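> Okay, sequence plus prediction incoming.
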Amino acid sequence: MDAAAADDDKKRRDKELDALRRKPALQPIPATEIGSFRLTPWQVLHTLGRSIALARRGAGRGLAEHWGSLKYSQALIGEPSAYMGLSAEGRETADYYKALQSSELGTGLALSVATQVLGRRYPHHFVSIIPADTALRAGWALTSRDKGHRSGYRYRPRFFAEVWRPGEPSRVFPIESKGNHSNAAASHDQLASASAHVEAVHVGAWNETPSLLFSTELPLEGPLTVHGLQALGKDGWLSDSAGSGNRDLDQQVEELNIYPGILPPSEEPEPGFHVQPQHYAWFRHVLARTFAAGLTAFAGDGDATVQYLTKRQGQRHFTGFAHAATGSVQDARQELLGVPFVGTDHVFRLNRTRVEAFSGVAEDLFTHLEAGRVQQYRDEVYARRDAWPHASWNSHWGGPVSVHPDGSVLAMRKLREHDRQA
């Protein structure tokens, strides 16, 4: 990766461009922090769907973004004793949509590994994954459409992982994930690029923000490989400090206009985004409510989602008109693996077969989110973090099921004949 970064810097110098500032002192993630764990294709789709629920891409206006993960329903294949890889359909799709498929499947796989790593590193904490662009927009203008002091810097991580437990400071890890259908050399190039993205956000002291970088290699033949690097650091802690104040997570977040730039010791600001001590409590507030917004969007409830976002974060994408086939309404209930869930459903075709998908949140937890009770949701979901069912198939439902510790669920099944007739 170092060689790939040096080669990229040389190309930039030849074009009279400045070299990128990259995360220093990167190292491999120890295998002991990953361990051995099993992952089903629908768990990957669930992770991907949760990650893009607030994506604001296309005409879906936010509410139906997560259904985009279902286009990969048959892209991955594996056996209980085998490594996961691309199916025949996944290989065929890769011929036409290489960049999109490798990026999105890479996201689902990388975030699964990141959650595993951080969960083992912090066994008594909860790990929340939050889209970085949405969180940053609460305090910074990222594009020309955003009001405020625009940074003009296009490098930033895709996600934040917040590692937290009630009543204690949380810790933030910027995460960048990429993917390719090529080989390890392509992953080295992607990791070199990712090192510039995670370096764009500092939480606390200069160059002390821990970060995770991933590039997922999805070859047309053989098992997929997730290449992972980490930057260790002593900071990233969102602790209460002088002037930060205590925060009621049930209250709305105020939108700030923080001047962009990272402040190194005794030097001119570097481009990027710097969360400093006076904003720790505010940023922890932003992360908690942005995470809640992702859950309510995943359950198809636009009204519940709006309350958690600022204007710049995309309130309007969850209100008003939606184009045909892109809407998502929270009006479905299912009991899966003995847990009552509320959410939204979707019917689509896999070749000639009609398939029903359901996404939602445990009913009792959703009641808190719908009413704006973020603190109570966090207290209860933390207490239940190890109590969720681990089965990946529900016989009564008739299909695969994925339940996350955040209380969300993704389930699929063939559409039953009596449902079709109804």
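Ah, there it is. Residues are numbered from 1 along each chain as shown.
> For the rest of this, base every contact and every neighbour count on C-alpha atoms.
Noted.
> Buried residues, stretch 222-239. List them.
224-232, 235-239 (16 or more other C-alpha atoms under 10 Å).
> what about versus this one:
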Amino acid sequence: MDIELLVRSLSQPSRLVVESSAQVVDAVEKYAKDAAAKNDAYRYGKAPFPVTIGPTVGTSPAQVLHELGVATTLLTASPLAQVARHWAHVRYCATLTRQRGMLGLTPSAHSLVYHHKVTQSEQLGIGLALVVAKKVLQRQYRQWTFFAVDAEVALKAGFIDGVGAVERTSKSQKRPDYFLVGHHSSGRRSRMKIVVLECKGTHQPPSFAYGQLARAAVQVRTLSVGGRRPPSLMVASCLAGRQITSYVLDPPGDDELWDGNPDDFDELLHSRPEDHHWRTRPAAADEARTWPAAAADAAPAGTAGPASADELPPGAPEVFDVPEERRGWFTQILTRAVAATALLFAGDSDTARHYATPRQRGDEEPHSGQLRLFELDPSWATSTATSQPVADGLDAQGTLYRAPLPDGKALEVFRGVESSLYRQLAEGQVAAYLRAAPLISRRWSRSRPRDGVVSLGRDGTVLTIRVTDRRR
């Protein structure tokens, strides 16, 4: 395998097949109805609807890896965090390629044994889902910018019923993956939206993805803000060599989170939110959907292949109720998590900690077994922080990681944030960052990238991958 050719191919524009139709809805509903005969958890799912999207969306392998890297930044709080945060890019840079213009798997990725495929599909499913979800939302809300926030991080600041636990529990299997936080500023008004996102991936046939979407319908229904469920997006991607297909459905809801004048918005985001000590509640019986009882020996449709590792445990899911009067607080939590995510992507965990509540940092519960989401990196791990030019007239502040390759070559992965946006985050100017990020990304789109593969995000983050001489 020519590694330089492989890295260059990451930037090739590719088409990702996307399907959302009444037929997919019917298949997912049939799965949920049949599964509910033996597992009442499926009765608590949202009713899904198709979205207007496709039949393909434009992307690239580098963009998928970029979205994955930003989304999983908060999952690696450890002494090796700075190395681990590059892992998604290093491990999966040889998995995606363009096949006759379509996004597909490389032969090496397609030939993995089953248990490695499970991890691969789960991770790539996150990156693919974020690409698809943001394309859907950009079409629905053309002047908005959406940022991904890990749901565990946001919920941990308000709820004490096991959020952020290290072990996988029956409760955590019924929670969503991410919140997509939307921001729009007209100069007179600042507005925020929230969309709940669940990401799935599989190497199995589409029938397996229908079951994943039926489970996702339960997971995205577990958040309530002011007594109303936010809208959701559920994406299940079927990974295959010739082409990858993402199935996306859109359960509707109330998506307005905050609306006010820019001065009030700036003041809101400048203040520091406190932790709350709310507890989750089991979904009430009247929140369950009713379907005619199926035969006792009925089996869920589309269960061909190995049993799913994310099968829902029986019983009503736990619901996270954010009170109506705490919409401003939830806006603070979500936007500060956006800021922390960008800073951690750039390798600055020290500054990112200032955007976290004590419980998110783990300061309140040192012996509870909870994740320390914002643990400081040791000094040696932050020594590679650097400013790097990434396009004509644009540079980013971030972290460079080098891995040795054969023949005296090295793989260089740089993760960062555009320099002016980085300074705003470092100075606590979250509202200014949210307003400026889409403007900077538009400038980037008109600039000529420097050498190597460059992926530029609407959130101001940048990923570069290139092969260099190891002696540099």
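Perfect, thanks for sending it. Remember, it's a predicted structure, so these values are computed and weren't measured experimentally.
> How alike are these chains, TM-score-wise?
TM-score of the superposed chains, computed with TM-score structural alignment, normalised by the length of the first structure, equals 0.85; 396 aligned residues with a C-alpha RMSD of 3.0 Å.
> returning to that earlier point: mind checking which of the buried residues of stretch 222-239 of the first structure are in strands?
Secondary structure from DSSP state E places Thr225, Val226, His227, Gly228, Leu229, Gln230, Ala231, Trp237, Leu238 of those in strands.
> So in the first structure, which helix runs the longest?
Looking across the first structure with DSSP state H, the single longest helix is helix 98-121.
> what about the next helix or strand after it, how far off from the second structure?
Remark: after helix 98-121 of the first structure, the chain's next helix or strand is strand 126-131, criterion DSSP states H and E. Strand 126-131 of the first structure differs from its equivalent in the second structure by a mean of 1.1 Å after superposition (mean C-alpha distance after the TM-score superposition for the first structure).
> what does strand 126-131 of the first structure correspond to over in the second structure?
Under TM-score structural alignment, the match for strand 126-131 of the first structure in the second structure covers residues 145-150.
> what's next to the matching stretch, contact-wise?
For stretch 145-150 of the second structure, contacts defined as C-alpha atoms under 8 Å, 6 or more residues apart in numbering pick out 71-72, 74, 130, 134, 137-138, 177-184, 334, 337-338, 341, 438, 458-459.
> Just the buried ones among the residues you listed, please.
71-72, 74, 130, 134, 137, 177-184, 334, 337-338, 341, 438, 458-459.
> List the ones among the residues you listed that fall in helices.
Within those, residues falling in helices by DSSP H are Ala71, Leu130, Lys134, Leu137, Leu334, Ala337, Val338, Thr341, Pro438.
> Which one of those is nearest to Gln99 of the second structure?
Using C-alpha to C-alpha, Leu130 is the member of those that lies nearest Gln99 of the second structure, at 21.1 Å.
> Hmm, that closest one is touching Glu67, no?
Yes. Here Leu130 of the second structure lies in contact with Glu67, judged by C-alpha atoms under 8 Å, at a distance of 6.4 Å.
> Look up how far Lys178 of the first structure lies from the counterpart of Gln123 of the second structure in the first structure.
When the first structure is aligned by TM-score structural alignment, Gln123 of the second structure is paired with Glu104. Distance of Glu104 of the first structure to Lys178 of the first structure, computed by C-alpha to C-alpha, to the nearest Å: 8 Å.
> so stretch 339-353 of the second structure aligns onto which residues of the first structure?
Going by TM-score structural alignment: stretch 339-353 of the second structure matches residues 292-306.
> what about that stretch, how long is it end to end?
10 Å.
> and the corresponding residue of the first structure for Glu318 of the second structure, how many neighbours?
With TM-score structural alignment as the criterion, the equivalent of Glu318 of the second structure in the first structure is Pro271. Using other C-alpha atoms under 10 Å, Pro271 of the first structure has 19 neighbouring residues.
> Leu63 of the first structure now?
29.
> Quick check: the gap between Thr468 of the second structure and Trp329 of the second structure.
According to C-alpha to C-alpha, Thr468 of the second structure and Trp329 of the second structure sit 46 Å apart.
> would you list every one of the helices in the stretch 201-350 of the first structure?
Secondary structure of the stretch 201-350 of the first structure (DSSP state H, counting those that start in this stretch): helices at 280-298, 302-306.
> ranking these by burial, who's on top?
Of the helices of the stretch 201-350 of the first structure, the one with the most neighbours on average (mean count of other C-alpha atoms under 10 Å) is helix 280-298, at a mean of 26.
> Okay, angle between it and strand 126-131 too, please.
Taking axes from the mean of the first three to the mean of the last three C-alpha atoms, to 10 degrees, helix 280-298 of the first structure and strand 126-131 form an angle of 80 degrees between their directions.
> Look up the average distance of helix 280-298 of the first structure to its aligned counterpart in the second structure.
Here the mean offset of helix 280-298 of the first structure against the second structure after fitting is 0.4 Å, by mean C-alpha distance after the TM-score superposition for the first structure.
> since we're on the closest residue to Tyr42 of the second structure other than its chain neighbours, how many residues are nearby?
Closest residue to Tyr42 of the second structure apart from its sequence neighbours, by C-alpha to C-alpha, 6 or more residues apart in numbering: Ala36 at 5.1 Å. Per other C-alpha under 10 Å, the neighbour tally for Ala36 of the second structure reads 24.
> Contacts only, for Asp348 of the second structure.
Thr382, Gly398.
> should've said His404 of the first structure
With contact taken as C-alpha under 8 Å, 6+ apart, His404 of the first structure is in contact with Trp388.
> all helices for the stretch 1-150 of the first structure, in order.
In the stretch 1-150 of the first structure, the segments counted as helices under DSSP H, counting those that start in this stretch are 2-14, 41-51, 88-94, 98-121, 132-136.
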